[in-house]
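Undergrad: Predicted model follows, preceded by the sequence.
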Amino acid sequence: MIDELLGDAETMAAVDRVRPDAEPVETLARVAWSVLSEPGDGVAGALISQLSAHEALRLVLNADVFALAEKSIQEGRRRWLPRAHPHAVRDALRGGAEVGARLLLPGDTDWPESLDDLAAHAPIVLWVRGDLSAVTADARVSIVGARAATAYGDSVAADLAGDLAATGTVVVSGGAYGIDGSAHRAAIGVDGRTVAFLAGGVDRAYPAGHQQLFERIMASGAVISEMPCGAAPTKFRFLSRNRLIAALGAATVVVEAGWRSGSLNTAGHASSLGRPLGAVPGPVTSAASAGCHRLLREYDAQCVTSASEVRELMGLAQDASSGTQPGDDPERVRLLDALSTRTSRAPIELARAAGLSDDRVRSLLGTLSLDGIAERRDDGWVRAGE
């Protein structure tokens, strides 16, 4: 298969476009494996880590050598062989080249090393459209939740994502309707960066209604998939995609989730990886928050109600991320917690949220404005992004 692909000029031209200055044999082999295997295939991952992608592919395609392989590899071959066609690899490369995608391989400078924590279940390749630096930023948080979000959930997700993105944290999510979309849009709204993991190829927008959102994400952040271009999202691929969302973030926050929400799958991956896990509480009567309450009760998730608590969950120094200083006035800290980078709030609203008098809030706002931390708008005050 590899020899046939190496001899195809159009295929090699596509390799040069998606993977400049690449070693073509290993690149083609890894793309082939991304076509042959489903995401997170631990047998394929272990085989590649032991032999290299090219040698593993030769083993699988060589019937004589393959007959000596262990049972798990023989079973894997029966899954992989029906997809072992050079034209499928060629189409994936051409599709990536046509949309300007970049192919990342493990060990690359831009490869997010946190994904290696998945061991044999780590992605074989990543297709990226957008700014590669967003993938390797120092501060990343995963925010996920229900597709059928309530107004409460959308509002909380937007406030958290907006506040975090405004101070340099990259917001990671899955590009879906509901909480995911609210988190992505809020990050973009404060000129922050966000990353969307897709369950299908990066050449197709899913859901289709988020086509424009993905374009906006790519302007400063990135859209990523381990699936080859042309691949369609499936239920299994959505669940497999969740492990990447959990692995990329320094912490995972579930904003709103039903009792059996797919977001709990992401939370489970975060927990198994040892990533801090947070959950936003909701009304006890709301079925949309039942999953979050379950995480708090049964899975040792931390209760999260503000961006400052998310930063604490991530292990970020509070004075570096929210404008507070060591030994800062407690009233000032409370006011900062009440301020949003996204939603303007009148002094009286801030007074109620912070538990301070209206006069004290107005005095502190003046000081924060001089320090460049708070900003006055026509309809209220917001916290200024860094």
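TA: Happy to help now that I have it. Numbering: from 1, shown residues only.
Undergrad: make it CA atoms for all contacts and neighbour counts henceforth
TA: Fine.
Undergrad: What helix or strand is R334 located in?
TA: With elements taken from DSSP states H and E, the one containing R334 is helix 330-338.
Undergrad: packing partners for that helix?
TA: Using 3 or more Cα pairs under 8 Å, 6 or more residues apart in numbering; DSSP states H and E, the elements in contact with helix 330-338 are helix 347-354, helix 358-370.
Undergrad: For the first one, what is the distance to the chain centroid?
TA: Taking Cα atoms, centre = their mean, to the nearest Å, one finds the center of helix 347-354 at 33 Å from the center of the full chain.
Undergrad: And the helices in the stretch 251-386 of the chain, which stretches?
TA: Using DSSP state H, counting those that start in this stretch, the helices of the stretch 251-386 of the chain run over 263-272, 290-298, 307-314, 318-321, 330-338, 347-354, 358-370.
Undergrad: What residues of stretch 77-92 count as buried?
TA: Within stretch 77-92, the residues that qualify as buried are 77, 80, 83-84, 86, 88-92, counting by 16 or more other Cα atoms under 10 Å.
Undergrad: also this one, for the comparison:
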Amino acid sequence: MHGAKSPAAATVGRSDTDERRLAWVYLSRVVEGPCAALSALIGSVGVVEAARAVRECALPEALRGPTELRRGIDRAERDLAHIERLGGRVVTPDDAEWPAWRMLGLGQLDPAQDADAAVPLVLWVRGKRSLVEATERSIAVVGARCSTGYGNHATGEIAGELAARGWTVVSGAAFGIDGMAHRAALAVGGMTIAVLACGPDRPYPVQHDQLLAEIVDTGLVVTEYPPGTSVRKHHFLARNRIIAALADGVVVVEAGIRSGARNTVKWCRRLGRPAMAVPGPVTSAASVGCHRMIREGEAFIVTRAEDILDEAGPLRLSLPGVVPPNPEDNLSGEQALVFAALPGAGSRLPRAVVADTGLSMSAVRATLSALEIVGLVACDSNGWYRTNPSTTSAVVAAQERHR
């Protein structure tokens, strides 16, 4: 049949995919967390060649230290078998489930300013929902581990209302506000994502074992750390960037003067997304951090779900009679290349766009996702195609929001 792949060609395709997946998983264990230098190497030579370079220590000086301890540990096949036994999976930048446009901001940050400013190599995921679909509309709700009755009540009201409206609640599964946010979403039958600072097989804290099991049943548990990885202090700070990246905004409910929630707000602001804080009693030490963030302009003051959606939700203002500009005229760089590679009629697969533009597969997938979010392209079973965004006001609103 014309256009059908031969069995040999299909086998080669699967072999290439398997090799890349094993390379991603191997490197995930080698660095166990964000590594901007390794991400840069992968972007330059590809993941398979990067894995070979790490194994052979044919590396630039900046990568020799971070990879020295574990480059001899190659248990990628065992790690994949382990996560499958847990009913989970590993999601790589090659996969359709990869939340590419969510990760775009992390890839554009300066690692010289913060060592953790890097896109995660892979995400280990437990739960049946699609990660990219679950994060289409999401809000992070974080806060103090030693929460008060007031904080728990406010979190329950806010997270429950957001989940009831169809928004995914993202948090870190910790004691206090995090746990309350997850429970509130579950209580109304909503969607919630727990981002861990350890391996996907390590419930942390252990007292939240049952909570995490409930989240897996209806939502997602996500981590960048491979199976068996124990919690370390610096993992929490790195984990916070993923919480911020997976959400349209971050809400802090109760934060002490040295709260880790402020670190999540830092990532949120650096990614260009709104940070919000719920005020508490002026006499409460648990709300000092929130009050400081509000006073110093780091966070908007919010008291209910409606306030949060005003800041982080889609624009709801329509201007009748105003003709929107043609958005494709403002494209530049990789976006312009990828858009131009798509035909005026019909569809193209990402591999064909890669061949046409000379960009890497991960760059093409990320750019297609970014173009999709502003309504310029869409995909179906045949591939990616151009749309006509000027016909819908919803796309205009999305373009303005992500400009």
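TA: Alright, I've got the coordinates. All values reported here derive from a predicted model rather than from experimental measurement.
Undergrad: how about the helices of the stretch 251-386 of the first structure in a markdown table, adding mean neighbour count and distance to S155 of the first structure?
TA: Formatted as a markdown table, the helices of the stretch 251-386 of the first structure follow (neighbours: other Cα atoms under 10 Å; distance: least, Cα to Cα, whole Å):
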| stretch | mean neighbour count | distance to S155 of the first structure |
| --- | --- | --- |
| helix 263-272 | 22 | 18 |
| helix 290-298 | 21 | 16 |
| helix 307-314 | 20 | 13 |
| helix 318-321 | 14 | 21 |
| helix 330-338 | 18 | 14 |
| helix 347-354 | 18 | 16 |
| helix 358-370 | 16 | 24 |
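Undergrad: Same list (those helices) but as TSV, adding distance to A231 of the first structure.
TA: Formatted as TSV, these follow (distance: least, Cα to Cα, whole Å):
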stretch	distance to A231 of the first structure
helix 263-272	22
helix 290-298	30
helix 307-314	33
helix 318-321	39
helix 330-338	43
helix 347-354	47
helix 358-370	50
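Undergrad: Let me know which of those is the nearest to V202 of the first structure.
TA: For V202 of the first structure, the closest of the helices of the stretch 251-386 of the first structure is helix 263-272, at 20.5 Å, according to Cα to Cα.
Undergrad: re the thing from before, and the helices and strands packed on helix 330-338 of the first structure as JSON lines, adding distance to S225 of the first structure?
TA: Formatted as JSON lines, these follow (distance: least, Cα to Cα, whole Å):
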{"stretch": "helix 347-354", "distance to S225 of the first structure": "40"}
{"stretch": "helix 358-370", "distance to S225 of the first structure": "42"}
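Undergrad: Which among those is found nearest to T150 of the first structure?
TA: When those are compared (using Cα to Cα), the closest one is helix 347-354, at 21.7 Å.
Undergrad: Near the corresponding residue of the first structure for R137 of the second structure, how many other residues are there?
TA: Mapped onto the first structure by TM-score structural alignment, R137 of the second structure lines up with A139. Using other Cα atoms under 10 Å, the number of residues around A139 of the first structure comes to 21.
Undergrad: Not counting sequence-adjacent ones, nearest residue to A139 of the first structure?
TA: What sits nearest to A139 of the first structure in space, not counting adjacent residues and going by Cα to Cα, 6 or more residues apart in numbering, is T169, at 4.9 Å.
Undergrad: How about L105 of the first structure?
TA: Distance criterion Cα to Cα, 6+ apart; nearest residue to L105 of the first structure, sequence neighbours excluded, is V125 at 5.1 Å.
Undergrad: what separates the one you found from P86 of the first structure, distance-wise?
TA: Separation of V125 of the first structure from P86 of the first structure (Cα to Cα, to the nearest Å) stands at 17 Å.
Undergrad: For stretch 132-150 of the first structure, buried residues please.
TA: Under the neighbour-count criterion of 16+ other Cα under 10 Å, stretch 132-150 of the first structure has 132, 134-136, 139-147, 149-150 buried.
Undergrad: between these, which is closest to A161 of the first structure?
TA: Distances from A161 of the first structure to those, taken by Cα to Cα, are shortest for I143, at 7.6 Å.
Undergrad: helix or strand for the closest one, which one?
TA: Assigned by DSSP H and E, I143 of the first structure belongs to strand 140-144.
Undergrad: Can you name the element that comes right after that strand?
TA: Following strand 140-144 of the first structure in sequence, per DSSP H and E, is helix 151-166.
Undergrad: what packs against the helix or strand just after that next one?
TA: If you walk from helix 151-166 of the first structure toward the C-terminus, the next helix or strand you reach (DSSP H and E) is strand 170-173. In terms of contacts (3+ Cα pairs under 8 Å, 6+ apart), strand 170-173 of the first structure is packed against strand 140-144, helix 151-166, helix 179-189, strand 194-197, helix 235-248.
Undergrad: how about a cut-off of 10 Å?
TA: Under the contact criterion of 3 or more Cα pairs under 10 Å, 6 or more residues apart in numbering; DSSP states H and E, strand 170-173 of the first structure touches strand 140-144, helix 151-166, helix 179-189, strand 194-197, strand 222-225, helix 235-248.
Undergrad: quick one, what contacts the residue nearest the centre of the second structure?
TA: Note on the second structure: the residue nearest the mean C-alpha position is L246, at 3.7 Å, using Cα atoms, centre = their mean. The neighbours of L246 of the second structure, taking Cα atoms under 10 Å, 6 or more residues apart in numbering as the test, are 99, 101-103, 131-132, 134-140, 168, 170-171, 193, 195, 268.
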